[in-house]
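1. fold the stuff below for me.
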Amino acid sequence: MKKIALMTWHHVNNYGTAFQALALKELITEFDCDVDIINYMRLEASPIQKKSLKKIIKNLFYETTSVDTNGKIYEFNDDCFEAFYSKNFTYTQICHSRQDLQKLNNIYNGFVCGSDQIWGPRWFDSHYFLDFVTDSKRKIAYAPSIGVTGLSSFQAAWSMKKLISKIKYLSVREKTGCDEISELTGRHDVINVLDPVLLIDGTFWEKILATSKQELPKNDYMFIFFLKNNEKYIQFAIEEAKKKNLKPIIMHSTQSIDNNYYNIEAPKPEDLLKYLKEAKYICTDSFHIMVFSIIFNKQFTVFNKHNSKEFSSQNGRLTELLDRLKIKNVVYNGKIGDKIDYRIVNDELYNLKRVSKYFLENAIKNIPDEINYYDYKNTCEDCKKCKGNISFEMKQYFSKGKLITHKFIKKRMMLWSFSLEGKCYGCEKNENIDTRKPIFYDELLNDFLKDRNLLKIYMKYYFTYDLINVIKKMTQFVRR
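-> Below you'll find the predicted structure:
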């Protein structure tokens, strides 16, 4: 029996995250595997990003305004998700550093990363691309989502291209994501697969909800759940519930300032499934609530969570799935959605599930049975024991340069955590240095090795950090 380690988001208070992790674990288990969730706990903050001069200037001259509300971003009770995770998952040792993760190479036959938006370039983390796994044949990406369009324009694109190219079995949840990754990497073997929640039969989810002790309303009800507070949508849903003689059951908004309409406390995951299974109608802006509406063959209307162009691509994951399942006219456009013919939907879903399951089964089958010992303590593949580190490369160049401009630039660069100090972003965490790898690291290295124009490098990557630092010091001086 093969041992598989699953790299995904876990132990967060998010229903979609919890359900997708459970579904993917169950799927892999079906193929005669033992599965553990990688207990990755990042110690550092998000990766360092390039500062935009345009945004800095905008923040200096334009005051930001905040809306005064009586609400707050919803906080779940401590026990809302904890029992669900404890009951349904087994974990690896806690992993903080890269070396912690590298140890897993000697324990597990294969590694799967997915699903959800773990590959989102805005919150890039190289470990979710299995950068710590030694052999590409042991890497499987199942249904990760990037959640954006125009991937090549993001700072993380350089790093993502390098990391994705090393994954043997590659699939993505959205067709648009497949196209974006193919364009970025030049790979044409990217498979479009379903979210793992859709691959698990409804009978499995019914067993989960059967453990719920939640009392449901005695009368028929409409279940209303919006991740993002939108009073227009909520009021519309309430009015439609009245027209259908349904009681509106309204959850908290969980990703923005809460609404004032909720009439139930946030349920445990199994309780939420029970609410969905017994609802007569569902209104939501949540991808995974829509997915369960489909699994339970419910009539529903789905709403776009984001109105801004910057995040409009995240709306696309809903409409793309609807198109694949031939569900028409259920996206809110001022009226309630059309009736869904689930005979057509279930036929389409059956065919799509076969393709997705075949990809995952075939990938797992081809993972090597033998585990070759990996000497993680004496190996650092990416940096060749720091001699491939950009710090080392730049130091070599600086030692030859005698120009005053070189000395000035070097002095300025050394102020920052992506400076010329001889540290390695690939090794074990060192309490004395900042081990966060900059999100633009590979792009910076490429620019430097291409023409070694230090002034260009400084202006592109360091200048805005310097500018912020100078502004802060000037502000402190004036206040004194």
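2. switch to C-alpha atoms for all contacts and neighbour counts from now on
-> Will do.
3. OK, contacts around residue 353?
-> When contacts are counted by Cα atoms under 8 Å, 6 or more residues apart in numbering, residue 353 touches 194, 198-199.
4. now flag whichever of the residues you listed is closest to residue 322.
-> Ranked by distance to residue 322 (Cα to Cα), those are led by residue 194 at 11.8 Å.
5. pretty sure that closest one belongs to a strand, no?
-> No: remark: residue 194 does not belong to a strand; assigned using DSSP: H, G, I helix; E, B strand; the rest coil, it is coil.
6. can you report how many residues neighbour it?
-> By the measure other Cα atoms under 10 Å, the count of residues near residue 194 is 24.
7. that one and residue 350 touch, don't they?
-> No: assessed by Cα atoms under 8 Å, residue 194 is found out of contact with residue 350, at 11.0 Å.
8. check contacts around the residue lying closest to residue 205 once chain neighbours are set aside.
-> What sits nearest to residue 205 in space, not counting adjacent residues and going by Cα to Cα, 6 or more residues apart in numbering, is residue 273, at 7.5 Å. By Cα under 8 Å, 6+ apart, residue 273 lies in contact with 205-206, 208-209, 292.
9. any chance of the contacts of residue 353 in a markdown table, plus distance to residue 316?
-> Conversion of the contacts of residue 353 to a markdown table gives the following (distance: Cα to Cα, whole Å):
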| residue | distance to residue 316 |
| --- | --- |
| 194 | 14 |
| 198 | 17 |
| 199 | 20 |
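10. any idea how far residue 52 is from residue 76?
-> Noted for residue 52: a distance of 35 Å to residue 76, by Cα to Cα, to the nearest Å.
11. structure for this one too, so we can compare:
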Amino acid sequence: MKIAILTQPLHNNYGGLLQAFALQKVLKKKLNIESETLDIGYSSSFISKLKGVVKLNIDKFIFQKKIRPQFKPTEEQKKKIATHTDAFKNEYIKLGQGKYTKQNLGDLQKLNYDGYVVGSDQVWRPRYSPNIQTYFLNFLKNNSTSKRISYAASFGVDFNEFKDRDLYKCASLLQKFDAVSVREEGAVKLCETKFGVKSKLVLDPTLLLEVDDYKAFFDKDLETKKQIMFYVLDPEYANKEIETSVKEYFDLPLFKIMPKAMNEESVKNIKDCIYPPVEDWIEGFLTSEFIITDSFHGTIFSILFNKQFITIGNEVRGMSRFNSVLKIFNLQDRLVSDLDGIKKVLKTKIDYTAVNKILETEKEKSLDFLKESLLK
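-> Next comes the predicted model:
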């Protein structure tokens, strides 16, 4: 059996890369299924590009908005900063041949995959997936015999972000799926009320692997370091006051892994913009004494590696993902939004005996979904 996986484009997102790796690993290790992750790219039509130009000029000349010039890195610069993340992708994730955009997705039917798995990550979030119908397999013909499955697909939020036209089309497509599973509790409700399908709540694929599967990246024994893993994607939600407070409480240094964002100034020393290796990211979570993060997968790996942690809530990037996964493990109190909340949580400790029991139960349910969906 050969399966094609559709997920968000694999760039420099550590969580995105690791969920893609994990799903392939789980399919092979647990179900003996070969899979390939398709290289799905975004393409904009001439009309959509023209709309963007028109909107920009209306904002600038009619509404007198100040338009900040956008920095556009060159292809060489993008390739440079992705040196390590591309190396991980090429070594550990099996990719399908070719790159597919809206224009040539029909060619996928010629490859004769036995099935398609959509997920995980925020594949069903329109703002992150401009060609959203692709992730509902709109390129498959009605008479296709290939299995259509979603695994841990995410809308990112617990309310409808779809335009009416896309919602109608995507609902019709989703109703053709053989089995639907989602990553958040709110997505179960969205599937039923907006798309007219029943779905099952499952774990992110990164949680289906064992800790040893991640330690296997290293040919050395890893020892706990006297440091705090500080993995924050949006610094405005974790300001200097929070950094200072945490450092003073623990009297430990912060380990940060995110590079400088590319702009006209930072690219002058582009080495500062290169994303560190994925293995360094994993090692940071494995060896740090405490984790501070605003990332979904940062939260996931904190739980999997049995770390004491705090998740800083971020309304802009979506809170439902965090609320849902933390609720599964009875860890809702680890989600905070301000300094007072952090100080309160620092005084409590997670009981991982209880958490790990829940994890084993939920892993079994999630693996059962994959087995029943793909092997029966």
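12. overlay the chains and give the TM-score.
-> The TM-score (TM-score structural alignment, normalised by the length of structure 2) is 0.81; 346 aligned residues with a Cα RMSD of 3.4 Å.
13. one step back: how about the residue nearest to residue 205 of structure 1, what's its partner in structure 2?
-> Aligned by TM-score structural alignment, residue 273 of structure 1 pairs with residue 282 of structure 2.
14. quick check, its match in a strand?
-> No: looking at residue 282 of structure 2 with three-state DSSP, it is helix, so not inside a strand.
15. neighbours around residue 146 of structure 1, how many?
-> Neighbour count of residue 146 of structure 1, defined by other Cα under 10 Å: 25.
16. now it: how far from residue 88 of structure 1?
-> Counting by Cα to Cα, the gap from residue 146 of structure 1 to residue 88 of structure 1 is 26 Å.
17. cool, and residue 247 of structure 1?
-> Distance from residue 247 of structure 1 to residue 88 of structure 1, by Cα to Cα: 33 Å.
18. which one of those two has more residues nearby?
-> More crowded of residue 247 of structure 1 and residue 88, by other Cα under 10 Å: residue 247, with 18 against 12.
19. which one in structure 2 is aligned with the more buried one?
-> Using TM-score structural alignment, the equivalent of residue 247 of structure 1 in structure 2 is residue 253.
20. does residue 6 of structure 1 belong to a helix, a strand or coil?
-> What three-state DSSP gives for residue 6 of structure 1 is strand.
21. my guess is it meets residue 37, correct?
-> Yes: with contact defined as Cα under 8 Å, residue 6 of structure 1 reaches residue 37; the gap is 4.8 Å.
22. quick one: which of the two has more around it?
-> For residue 6 of structure 1 versus residue 37, the count of surrounding residues by other Cα under 10 Å is larger for residue 6: 27 against 22.
23. counterpart of the more buried one in structure 2?
-> Correspondence of residue 6 of structure 1 to structure 2, assessed by TM-score structural alignment: residue 5.
24. my guess is its match meets residue 34, correct?
-> No: the pair residue 5 of structure 2 and residue 34 does not pass the contact test of Cα under 8 Å, sitting 10.6 Å apart.
25. who touches the strand ranked longest in structure 1?
-> Ranked by residue count under DSSP state E, the longest strand found in structure 1 is strand 33-40. With contacts defined as Cα under 8 Å, 6+ apart, strand 33-40 of structure 1 is touched by 1-8, 10, 25, 28-29, 89-96, 101.
26. how does it look with 6 Å?
-> Strand 33-40 of structure 1 is contacted from outside by 1-7, 90-92, 94-95, using Cα atoms under 6 Å, 6 or more residues apart in numbering.
27. average offset between that strand and structure 2?
-> Superposed on structure 2, strand 33-40 of structure 1 shows a mean distance to its aligned partners of 1.7 Å (mean Cα distance after the TM-score superposition for structure 1).
28. report the distance from that strand to the chain centre.
-> From the chain centre to the centre of strand 33-40 of structure 1 is a distance of 18 Å (Cα atoms, centre = their mean, to the nearest Å).
29. what do you get for stretch 104-124 of structure 1?
-> On Cα atoms, centre = their mean, the centre of stretch 104-124 of structure 1 falls 10 Å from the chain's centre.
30. tell me if residue 50 of structure 1 really is in a helix.
-> No: counting by three-state DSSP, residue 50 of structure 1 is not found in a helix; it is coil.
31. circling back: is it true that the match of residue 6 of structure 1 touches residue 117?
-> Yes: Residue 5 of structure 2 is within contact range of residue 117, at 4.8 Å (criterion: Cα atoms under 6 Å).
32. show me where the stretch 201-350 of structure 2 has strands.
-> Using DSSP state E, counting those that start in this stretch, the strands found in the stretch 201-350 of structure 2 span residues 225-231, 254-255, 288-293, 308-312, 335-336.
33. please identify the most buried of the ones you listed.
-> Of all the strands of the stretch 201-350 of structure 2, strand 308-312 carries the top mean neighbour count, a mean of 23, counting by mean count of other Cα atoms under 10 Å.
34. that one vs structure 1, mean deviation?
-> Compared with structure 1 after fitting, strand 308-312 of structure 2 has a mean deviation of 0.6 Å; criterion: mean Cα distance after the TM-score superposition for structure 1.
35. so that strand corresponds to what in structure 1?
-> Going by TM-score structural alignment: strand 308-312 of structure 2 matches residues 299-303.
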